[in-house]
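Novice: Sequence and predicted model, in that order:
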Amino acid sequence: MSGIAPYIMALCRPATGSVFGADGMPLDGALDANIAIACDAIARAAGEHGARLVVFPQFAMTGYTPLGPEAWLGAAVTFPGPEMERLGEAARKAGVYAAVQIAEKHAAFPGRYFFSVAVLTPEGEIDLAYRKNYSLSLRTSPVDVYDRFVETFGHAAFLPVLDTPIGGLGVTIGAEPHWPEPIRAMALKGAEVILNPVAAMQGIDYLNRPGAELCRPVRAFENAVYFGMANIAQGELASQAWDYEGRPIGAAVSEEFHLSTIDIEALRRARSQPAGNLLAGMLPQIEEDRSALTLWPSNAFGDAPPAGFAAMIAVETQVRERLQALGRDHAPAPEPTS
């Protein structure tokens, strides 16, 4: 049986612009122009750099903006749809896998939008669609429409993994690596390369917590996976990749491309060594079933999207208060008065 030859992963930062005008609504033709830039980048990643896997940042197709649902719905696309077909055709011509983050709308969820990633194949098809689960945002989180999401896509769509001739691919968006559970779940489903589109405009963490810089190499190490973080071109933080031991790999060859070598067979050999695969040493039988805890609820916004951040913070507050009532968390003491 022949193995998987090492290949190039290109983390791409195309110089796309915002699709939103001064009134906060999408500009005619702006999304099409950004998609044309991305299609060209796919062709050059393969043709000039020999890439087999291309990863675009979060908001690369639209630009980043703190606008509300109406604006994002105006810029959202469907999977499949004409915009994704153009990107798929570029992936087909280049013979690559391409991970593209974009706002997605779906007929089963009227008035809502997801922040989603489509993994396009060398055949030009969307073979994996991932919708962002974690972090507070006015976009719809799949768990907040849990029942309808499962009815529409199936439970496996929460954390999908795509088995390909270049290894198992999984996706996590933005700050989701701050939670270890989803990447561990994908690794246990066969993920060997985790793709992480981000839009870190200043630092990697908007709360400036130093530990956030450790999360991605730690996720790579603890799950024995490659990890590729592609940051938006306007962001100060460079794109970066790590190998299955948490070691930084690759280098930027231009402002647009960071290239690294993915050696799946080396990963598999490392996982096969005694004590080399931390997944094989897991002891789930000694852990508590977290699904029985009163954590973030299913269907928290099943009837309507959250009216604003205050609605989501209210849910988070209720969860913390329930944990405190169970003795699983503790409220801080009152601030001393002067």
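Specialist: Yep, that arrived. Numbering: from 1, shown residues only.
Novice: CA only for contacts and neighbour counts going forward, please
Specialist: Fine.
Novice: Against Ala275, how distant is the nearest residue to Ala252 once chain neighbours are set aside?
Specialist: Nearest non-adjacent residue to Ala252, counting by CA to CA, 6 or more residues apart in numbering: His258, 3.9 Å away. Counting by CA to CA, to the nearest Å, the separation of His258 from Ala275 is 32 Å.
Novice: And Leu214, by the same measure?
Specialist: In this structure, Leu214 and Ala275 are 22 Å apart, going by CA to CA.
Novice: can you check Ala224 too?
Specialist: Ala224 is 11 Å from Ala275, by CA to CA.
Novice: Check Trp242 too.
Specialist: With distances taken as CA to CA, Trp242 is found 20 Å from Ala275.
Novice: same question, Gly95
Specialist: Taking CA to CA, one finds Gly95 at 37 Å from Ala275.
Novice: Looking only at neighbour counts, state which of these two leads.
Specialist: Neighbours per residue (other CA atoms under 10 Å) separate Gly95 from Ala275, with Gly95 holding more: 20 against 11.
Novice: The nearest residue to the more buried one once chain neighbours are set aside: what's it in contact with?
Specialist: Nearest residue to Gly95 in three dimensions, chain neighbours excluded: Pro122, at 4.5 Å (CA to CA, 6+ apart). Shown here is Pro122, whose contacts under the criterion CA atoms under 8 Å, 6 or more residues apart in numbering are Gly88, Ala91, Arg92, Lys93, Ala94, Gly95, Val96, Tyr97.
Novice: switch the cut-off to 6 Å
Specialist: Ala91, Arg92, Gly95, Val96, Tyr97 (CA atoms under 6 Å, 6 or more residues apart in numbering).
Novice: Distance to Ile204 and secondary structure added to those, as CSV?
Specialist: Compiled in CSV, these are given as follows (distance: CA to CA, whole Å; DSSP: H, G, I helix; E, B strand; the rest coil):
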residue, distance to Ile204, secondary structure
Ala91, 29, helix
Arg92, 33, helix
Gly95, 32, coil
Val96, 28, coil
Tyr97, 26, strand
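Novice: Strands along the stretch 151-300 of the chain, start to end?
Specialist: 161-164, 167-171, 193-198, 226-231, 240-242, 248-249, 251-252, 257-262 (DSSP state E, counting those that start in this stretch).
Novice: Need the three-state assignment for Val117.
Specialist: Following DSSP: H, G, I helix; E, B strand; the rest coil, Val117 is assigned to strand.
Novice: Give me the angle between the helix or strand harbouring Val54 and strand 193-198.
Specialist: Per DSSP states H and E, Val54 falls inside strand 51-55. In terms of direction (axes from the mean of the first three to the mean of the last three CA atoms, to 10 degrees), strand 51-55 departs from strand 193-198 by 40 degrees.
Novice: Below is structure B, check it against A:
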Amino acid sequence: MGRSISPFYAASIQFNPRLNRREENIDALYEVVRRAAESGARLIVTPEMATTGYQYRDRKAIAPFVDTIPGKTTRRFGEIAERYGAYIVLGMAEADPETGLFYNAAALIGPGGVLGKYRKLHLWAAEETWACPGDLGVPVFPTEIGRIAIMICMDAAYFETARLAALRGADILAFPTNSSGQTVTLLQDRARSNGLYIVGANRSDTEEGFRMVGASALWSPRGELLAATPYRADPEQKRDEPTWIAARIDPALYANPAKERLKERRPELYADLLLHRGSWGFPADPPRRIAVAVLQYEPLPGNKAANLEKVRKLLGKAAFPDSGQRLIVLPELSLTGPARGLPKERIRRWAETASGFTVREMGRLARMYRASVVFGLIERRGEALYNAAVLLNPEGEIAGIYRKAHLEAEEKRWALPGNELPVFPTEELGRVGLMLGEDALFPETAGVMAVNRADLVVIPSAFREGTGCERVRYPGQAAEPVGMIPWDTIARDVQSPVVVANFVGTPYRLQGRGSVYTPRQDGESTRVWSASGEREEVLVARFRTLRERGWFNQEKLNATRRTAFYKPLVFPEGTFPPDL
């Protein structure tokens, strides 16, 4: 498809409607949409609830301002679409003519009229007073400029929404929003991990005490910020005039590595995504105060003794506090280093059983430092080899072994994939989820850990330059430390701390940046501790595992998931088991 469509421009409309003034809003919005279309934009996206404003106390309050899709409002904007050959995504309050129910919705209007609509799946508190949750799933609409899907505001906080769009073949994800910061700061990774262009349109004003931050933006499938309005978090800032930004969409990028990576998913491991594990019968673990030492070094290939000595020297520099639980995290394949390109027989010689040299030596370190330890090794089970991560308790006993489920192409030459995504219960750390390397590129892995209430996620890695990238700040956004995606996003998708260890150097240009991410109570960012990208060092950080407060946390995430619509993540569409 990408080779037969010429590049074009897409536009994001930043517009601040006023409550209870639908006709005035439509007139003003019509004018700015018309100007964007007149300038040549083929795709135009407006904010969420752009014709009505957002904060309505109940169905009675919003009833005079809803409209059907199709209806009067879509016909009006259809004039622009027809005149200029454009596609318009219009955020609006919808009334279903058959049921009388109301939805927070968006219409897709093309040159020939309404092509379809999307109803917001994941509602926020403000619209729960009048809107029903969406019941259409995540449809994808074929057009002359590509396949377009839509998600609205809070939908972005759930990885499943964008993933469903990608699995159904979307090229572009339109994103009408009224965001206070959380959802717009997730778009870079939603674009990059799913290989989608994202066109986000936000407001930049305060309505009934709720501040919307602007940061309307267009993102490429590579996670590049193509255009953006400023991030305006200060409620004292004046109300912006309507404006729009545009960027060039290149359909040649509709086919991309992230789309190819969809073929490497392991749907047979994702069934837990369909569980709805709210607060019923699931008491939270008590919070733990944890001090973690993240070790970062350049491995000597296959030299277990020399690499072990590096580990010991780094730990000698770690200043653990006297109180709290201790955790030591090493990179993937900790004492051998990566095995890329090596003969399979040499890799087999490096392999060990779960009672071998590496486990014994790490057990000694666990007892010496009274710490839990997570490390990686080439595990031998009979004739089979696995890329494995091992969790030891402070007594040096094995608390869990995870075998990497998502292998990179080179690893498939020597390793079998694991067939579980476990979360291990421990006395010291709570419930611990383990990933390895490329697992982080599959958001389903984090989703399973969220469902199974991981208190902590640990990711030994050996990632190269280009595997991750820094989270991009919007213009005007606070200059605080930013994390690396996808690991920063995993902390937000699981709503628990994430610890990543990585090597530096080697001919593979390993990227370093061992780090710790903890979700903030505001839901809009993570706190980040990070090592360098090139030095051997130990990073020590202290954090708490459970966030009981805050408007968004793991319990609320699980309570508000819309699992009935997630089946395509686990089963190819049209082949669902009849009992699901």
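Specialist: Sure thing, it's come through. If you're wondering where the values come from, they're calculated on a predicted model, not measured in any experiment.
Novice: hang on, the earlier thing: matching residues in structure 2 for the strand holding Val54 of structure 1?
Specialist: Using TM-score structural alignment, the residues of structure 2 aligned to strand 51-55 of structure 1 are 41-45.
Novice: quick one: the matching stretch to structure 1 mean distance?
Specialist: Superposing on structure 1 places stretch 41-45 of structure 2 at an average distance of 0.4 Å from its equivalents, by mean CA distance after the TM-score superposition for structure 1.
Novice: List of residues touching that stretch?
Specialist: Here stretch 41-45 of structure 2 makes contact (CA under 6 Å, 6+ apart) with Tyr9, Ala10, Ala11, Ser12, Ala86, Tyr87, Ile88, Val89.
Novice: right, and the fourth one touches Ile245 too?
Specialist: Yes: under the contact definition of CA atoms under 6 Å, Ser12 of structure 2 touches Ile245, with a separation of 5.5 Å.
Novice: Those two - which one has more neighbours?
Specialist: Ser12 (32 against 21).
Novice: counterpart of the helix or strand encompassing the more buried one in structure 1, which residues?
Specialist: If you go by DSSP H and E, Ser12 of structure 2 is part of strand 8-14. Counting by TM-score structural alignment, strand 8-14 of structure 2 falls onto residues 7-13 of structure 1.
Novice: swap in stretch 306-324 of structure 2?
Specialist: By TM-score structural alignment, stretch 306-324 of structure 2 lines up with nothing in structure 1.
Novice: Tell me the spatial nearest neighbour of Met151 of structure 2, not counting adjacent residues.
Specialist: Nearest to Met151 of structure 2 is Phe175, by CA to CA, 6+ apart, at 5.3 Å.
Novice: related to what we said a few turns ago, tabulate the strands of the stretch 151-300 of structure 1 (JSON lines), appending distance to Ala187 of structure 1.
Specialist: Written out in JSON lines, the entries for the strands of the stretch 151-300 of structure 1 read as follows (distance: least, CA to CA, whole Å):
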{"stretch": "strand 161-164", "distance to Ala187 of structure 1": "9"}
{"stretch": "strand 167-171", "distance to Ala187 of structure 1": "8"}
{"stretch": "strand 193-198", "distance to Ala187 of structure 1": "9"}
{"stretch": "strand 226-231", "distance to Ala187 of structure 1": "11"}
{"stretch": "strand 240-242", "distance to Ala187 of structure 1": "15"}
{"stretch": "strand 248-249", "distance to Ala187 of structure 1": "19"}
{"stretch": "strand 251-252", "distance to Ala187 of structure 1": "25"}
{"stretch": "strand 257-262", "distance to Ala187 of structure 1": "16"}
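Novice: Could you identify which of those strands is most buried?
Specialist: Counting by mean count of other CA atoms under 10 Å, strand 226-231 has the highest mean neighbour count of those, with a mean of 30.
Novice: In structure 2, what range does that one match?
Specialist: Using TM-score structural alignment, strand 226-231 of structure 1 pairs with 197-202 in structure 2.
Novice: Of the strands of the stretch 151-300 of structure 1, give the one that comes closest to Gly17 of structure 1.
Specialist: Nearest to Gly17 of structure 1 among the strands of the stretch 151-300 of structure 1 is strand 226-231 (14.3 Å), distances taken as CA to CA.
Novice: From the chain's centroid, how far away is that closest one?
Specialist: 10 Å (CA atoms, centre = their mean, to the nearest Å).
Novice: superposed on structure 2, where does that strand end up, distance-wise?
Specialist: So strand 226-231 of structure 1 averages 0.8 Å relative to structure 2 (mean CA distance after the TM-score superposition for structure 1).
Novice: Please name every helix or strand in contact with that strand.
Specialist: Where contact means 3 or more CA pairs under 6 Å, 6 or more residues apart in numbering; DSSP states H and E, strand 226-231 of structure 1 is packed against strand 193-198, strand 240-242.
Novice: if we go to 8 Å?
Specialist: Strand 226-231 of structure 1 makes packing contacts with strand 7-12, strand 193-198, helix 215-223, strand 240-242 when contacts are defined by 3 or more CA pairs under 8 Å, 6 or more residues apart in numbering; DSSP states H and E.
Novice: residues in contact with stretch 257-271 of structure 1?
Specialist: 3-13, 45, 166-167, 192, 224-226, 239-241, 243-244, 249-253, 276-277.
Novice: State the distance from the residue nearest the centre of structure 2 to Val373 of structure 2.
Specialist: Nearest residue to the geometric centre of structure 2 (CA atoms, centre = their mean): Thr489, 4.6 Å. With distances taken as CA to CA, Thr489 of structure 2 is found 24 Å from Val373 of structure 2.
Novice: same deal with Leu434 of structure 2?
Specialist: In terms of CA to CA, Leu434 of structure 2 sits 12 Å off from Val373 of structure 2.
Novice: okay, those two: which has more neighbours?
Specialist: The residue with more neighbours, out of Leu434 of structure 2 and Val373, is Leu434; 30 against 27, by other CA under 10 Å.
Novice: Look up how far Pro425 of structure 2 lies from the more buried one.
Specialist: 12 Å.
Novice: same thing with Arg549 of structure 2?
Specialist: Separation of Arg549 of structure 2 from Pro425 of structure 2 (CA to CA): 23 Å.
Novice: So between these two, which is more surrounded?
Specialist: Neighbours of Arg549 of structure 2 and Pro425, each counted by other CA under 10 Å, are more numerous for Pro425; the result is 16 against 10.
Novice: Just the element for that one, please.
Specialist: strand 423-426.
Novice: now swap in Ser137 of structure 1 and tell me
Specialist: Assessed by DSSP H and E, Ser137 of structure 1 sits outside every helix and strand.
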